[in-house]
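Enquirer: Structure for the following, please:
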Amino acid sequence: MEDSADDDTPMLGMDLPETPAPAASSGPYRVLARKYRPQTFAELIGQDAMVKTLGNAIARDRLAHAFLMTGVRGVGKTSTARLIAKALNCIGPDGLGGPTIDPCGVCEPCRAITEGRHIDVIEMDAASNTGVDDVREIIEAVRYAAVSARYKIYIIDEVHMLSRNAFNALLKTLEEPPPHVKFLFATTEVNKVPVTVLSRCQRFDLRRITPDMLFAHFSAILQKEGVEAEAPAIWLIASAAEGSVRDGLSILDQAIAHADLEGGGTITADQVRVMLGLSDRSSIAQLMAAILEGEAGGAIDLARAQYALGIEPVAMVRGLMDLVHAITLAKVSRHDDPALAAADRERIGDWAGKLGFAPLSRLWQLLLKGHEEVLRGNNPLEHLEMLLLRVIYSASMPDPGELAKLLESGGLAALAQVAPAPRAGQERAESPAAAETAHADAAPSALTIAQIHRLLESQGNHRLAGLVYDHLKVIELEPGRLMFAPAPALGEAFAREFGDALFQATGTRWQVGPGEGVARPSLGDVEQAKIADNEARIRELPVVKAALAAFPDARLELPEDNRHRSSP
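Expert: Alright, predicted model coming up:
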């Protein structure tokens, strides 16, 4: 009998908890994002301000009737809504507990909510239930008390997807719901939620999770999963997550599978870069060095080599942008990337010491514009090569501020030193200062037209000085005598007014009037000729030629002529 008793099935069933059946270990795999979904507020990372506010509200029994959680994907909006549902309906292990910020997780309401089967906690996806009829069902149901829970809770995910009529139908119920009903909304696009709804909710903006928090969180999960990983690899995953826990866990899941397939079982930084399509840092550094040194051929060869290895052109552009960003932050001592090796840190620090903010900003803008071109181009590699050439040949071009300074006093001469010499037979326009010197040499005791212009300016006669500067073309100028070419812009009374002004300025009567003969250009004409000559010489500069070739729609902007000045 004892033997038969030992063979009874019930007796064998008592041994099952000690020796699980093989089917238990071969159940469907749960992805990390679901397996490690936070079950308590203590497990919810990065949202301390919200947890504190909710804890105080529960402790003081000042619970709002509607909550709105907003934030980017994967920061815990839906998880927070479920945690609030558990916190409000938890009855404790002994069944006598009340609302608490620390739900027990073992009572029937907590377990039912965790498993998604609680009859009084209704979850609705607004993306697939957008109409007013769906909201009307909620309005009809809120009149009835909860079946077994303390509160009847409606969790509406992606609430911004509700139609306008659905929102309007919900307003009255949302403003004055029965005391046993709570609304929990979650959305990634809060700007699409009507303000009439926002004003009826207590809003919580869930923050992006920092890379430091993600690194610690992923490290703990890897330890629980029994998977080895290099610290730089975890940092790469934390950075690629862009503040989203769910995105990071999905990448981590993929990295674990990738490492297993490689056979080593350890997640390495190189494997993560390959998996994410990230370019190698050393290759990007070599490409940046070629750009800064102006080696166009070398930069194109490096880009083609990376492309042959399977690196997408847009990933190379992003790598260059990341490097420029790192160099710029290093200049203000704000760059801290734990995934960087010591050699990379040294290289970035060296570039930060040599490059100024202006070229770095210009480089960033060129790469930013080129990123869109490479991303949308039908042949990304060709777009990348053209972008590299554009960046290289624009790197040495002075920025607009520097160019404006060069074009001011003394700057044009500096540019002219490196500008090509005028072609044979091409005469340079005589500047007013040069004309003044020439006339002074011819007649030292006589006033030049430039000196007369300054006298008029000093007397405050700016209108007459302007006419002299723009339109007065001198035929004959001697002490006490000035003949000029007639011009409609001068007017009939110009000769009399000009003679009176000269008398007031010199104390001597002047003979002023129109004459015949060859007239010299006006001061304004001389200045415009000078500017045109300088512009032609500037356009001959190699760096300007390259810039205009790279940017066909660009224009060379020179400072406008400072007309009617006293020192032309």
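Enquirer: drop to CA atoms for contacts and neighbour counts, all remaining ones
Expert: OK.
Enquirer: Neighbours of G46, how many?
Expert: Residue crowding around G46 was assessed by other Cα atoms under 10 Å; the count is 18.
Enquirer: Could you do the one 10 residues further on as well?
Expert: Residue neighbour count, defined by other Cα under 10 Å, stands at 14 for N56.
Enquirer: Pull the contacting residues for it.
Expert: N56 makes contact with no residue under the criterion Cα atoms under 8 Å, 6 or more residues apart in numbering.
Enquirer: want to put them side by side, so please do this one too:
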Amino acid sequence: MTDSLDLGEPPQPAMAQPYRVLARKYRPQTFAELIGQDAMVTTLANAIRRGRLAHAFLLTGVRGVGKTSTARLIAKALNCIGPDGEGGPTIDPCGVCEPCRAIAEGRHIDVIEMDAASHTGVDDVREIIDASRYSAVSARYKIYIVDEVHMLSKNAFNALLKTLEEPPEHVKFLFATTEVNKVPVTVLSRCQRFDLRRIPTDKLGAHFAWVAEQEGIEAEPEALALIARAAEGSARDGLSILDQAIAHAGMEGGGVSAEAVRQMLGLSDRGAMRELMGLVLAADAPGALAALRRQYDYGVDPQSVLRALLETVHGVTLVKLGTPPDPAQPAEERSGYEEWASKLSFPALHRLWQLLLKGHDEVARASLPIEAAEMALLRVIHASSLPDPGELARRVTSGEGPSSTAPAPGPSSMSTSTSAPAVAPLPEAPAGPPTDFAGVIALLDGDGQIALAEKLKISARLIRYDPPDIVLSAAKPLPADLVADLAAGLQRATGQRWKVTTDDAAGAPSVREAEAKEKADTLDWVKSTTVVKAALDAFPDAEVTAWETNRRS
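Expert: Here you go, the predicted model:
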């Protein structure tokens, strides 16, 4: 009888590894991989090198900038023992020793992570306090990482205060939060605070390009720029969008294209937005409405169109101020902004911003968004053909009639290419200072400084107006900083320095006081007329609340 052969266990099929999303797969494992937070890394490196480690750290910032990742990196940096087991705290943890690997895998017994959103009560904090009295089991420090710490209750914060102020030598607290304003001041004062900044768009784009290369995915630079811009400074948000774009590219076949990202996110074509802005500035109402409808038919939300126009006005204003160019901005877009900046005045840009912002808010609340967007564009186009209020005030005070106002321009024959189109410039600010104080108020109102103009109407009692000198009455209290705000506002609107002072003299009535006195005088006159006087005598309880009169002063 032959011996049976033991062939062992039959071969088992390899277990498929579950897919890890890019945001988890490319979580920073060293401080060198943490992008956009150089100042914080430098501070931590110096503290570790000099042995000046705080007992509690508070990491704050918007979502996806690396708060939890940084907390884990700090835990690794403090507990790393090096490949030979003899190392100390370092800003460059080795990643191969047992503490580094255990912390990275989330299984280290002395590094305790707690989600404050689901452990909000005082009992949860009491467990931390009781456990903190005992030394670390195998690590150099026992570290508590509390995510979304602002979610703790008031009693939980109070229970933590004493331990947080004087913890045992072997304990470190690492707090992370997106809403630092909700953390009590008593807790903030006991922590070393690090504000993690939004990651710049160009660094996000470079990071996404590296990730795409690691994944073996071809991606257009413009597509990565769109994703970086949509991420709004958050690496996690951007990687999630990139993950979605790669999946979309897999369905369509090929790499990640800008057009696919634009359709996926419902973004407007920036070239189309420059074309639309040119049509608006050229007062081409039919062309502007047709361009808006084209974007709407492509699936772009009307509110997104208004937002893109607001971004365009903001970009032109920054160019006019001479700010350094954005590295992520296409050269064609920069060229278009420079052309518009050379033709539009600051008052015109401020007015465009206010009109578009009002339209954006209206579209957000409207039951008919596309119709509301069309009406908002028509209002901007109509306003672009009107003279500046300061110019109107100058004409009125100089005796010019309304007939001198230039008629509204008709539709232009502007090219529909995506390059910066020719612009019909909005009226410039008046060349000289206003001839009277009423013109000053009108100038500020037209420059977008509506709040300041309203304060002047209510409180300013003029003693002397001799441009560029203005003397206001201080006989009655003036709003705080009104004098300084008026000088700064006039300098911005006219481009020259103004001297605004006060005096104890009474001064002329304010605009509101003059209007109230005129209204009271008119009411007295109305009551004194024969018909009204007879009616009031017949009905003693009657009041005159409104009237129409052709009375001439």
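Enquirer: Fetch the TM-score of the aligned pair.
Expert: Counting by TM-score structural alignment, normalised by the length of structure 2, the TM-score of this superposition works out to 0.69. Behind it: 406 aligned residues with a Cα RMSD of 2.4 Å.
Enquirer: Tell me where structure 2 has strands.
Expert: With DSSP state E as the criterion, structure 2 has strands at 56-60, 111-115, 142-147, 171-177, 192-195, 462-466, 469-473, 499-503.
Enquirer: Turn these into TSV, including distance to A372 of structure 2 and mean neighbour count.
Expert: Output for the strands of structure 2, formatted as TSV (distance: least, Cα to Cα, whole Å; neighbours: other Cα atoms under 10 Å):
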stretch	distance to A372 of structure 2	mean neighbour count
strand 56-60	39	22
strand 111-115	44	18
strand 142-147	42	23
strand 171-177	38	24
strand 192-195	40	16
strand 462-466	42	17
strand 469-473	43	20
strand 499-503	42	17
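Enquirer: Quick one: those strands as a markdown table, columns for distance to G250 of structure 2 too.
Expert: Written out in a markdown table, the entries for those read as follows (distance: least, Cα to Cα, whole Å):
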| stretch | distance to G250 of structure 2 |
| --- | --- |
| strand 56-60 | 36 |
| strand 111-115 | 36 |
| strand 142-147 | 35 |
| strand 171-177 | 36 |
| strand 192-195 | 38 |
| strand 462-466 | 71 |
| strand 469-473 | 68 |
| strand 499-503 | 66 |
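Enquirer: And the residue nearest in space to the middle of structure 2, how close does it get to A438 of structure 2?
Expert: The residue lying closest to the centre of structure 2 (Cα atoms, centre = their mean) is E232, at 9.0 Å. E232 of structure 2 is 44 Å from A438 of structure 2, where distance means Cα to Cα, to the nearest Å.
Enquirer: Now for whatever residue of structure 1 lines up with L279 of structure 2: which residues touch it?
Expert: Matched to structure 1 by TM-score structural alignment, L279 of structure 2 sits across from A290. With contacts taken as Cα under 8 Å, 6+ apart, A290 of structure 1 has the following neighbours: 296, 298-299.
Enquirer: What of P28 of structure 2?
Expert: By Cα under 8 Å, 6+ apart, the neighbours of P28 of structure 2 are 34, 69.
Enquirer: counterpart of it in structure 1?
Expert: Mapped onto structure 1 by TM-score structural alignment, P28 of structure 2 lines up with P38.
Enquirer: Distance check, the match of L279 of structure 2 against L548 of structure 1.
Expert: The spacing between A290 of structure 1 and L548 of structure 1, counted by Cα to Cα, is 22 Å.
Enquirer: Could you do A149 of structure 1 as well?
Expert: When distances are taken as Cα to Cα, A149 of structure 1 and L548 of structure 1 turn out to be 73 Å apart.
Enquirer: go on, E115 of structure 1?
Expert: The gap separating E115 of structure 1 from L548 of structure 1 is 65 Å, by Cα to Cα.
Enquirer: got it, and G131 of structure 1?
Expert: Going from G131 of structure 1 to L548 of structure 1 by Cα to Cα gives 56 Å.
Enquirer: now do D525 of structure 1
Expert: The gap separating D525 of structure 1 from L548 of structure 1 is 27 Å, by Cα to Cα.
Enquirer: higher neighbour count, those two?
Expert: Just comparing D525 of structure 1 and L548: by other Cα under 10 Å the higher neighbour count belongs to D525, 20 against 16.
Enquirer: Count the residues that sit near the closest residue to the more buried one other than its chain neighbours.
Expert: Counting by Cα to Cα, 6 or more residues apart in numbering, D470 is the residue found nearest to D525 of structure 1 once chain neighbours are left out, at 7.2 Å. Residues near D470 of structure 1, counting by other Cα under 10 Å, number 20.
Enquirer: How about the strand or helix carrying D470 of structure 1, which residues are buried there?
Expert: Under the criterion of DSSP states H and E, D470 of structure 1 resides in helix 462-471. By neighbour count with 16 or more other Cα atoms under 10 Å, helix 462-471 of structure 1 contains the buried residues 462, 464-471.
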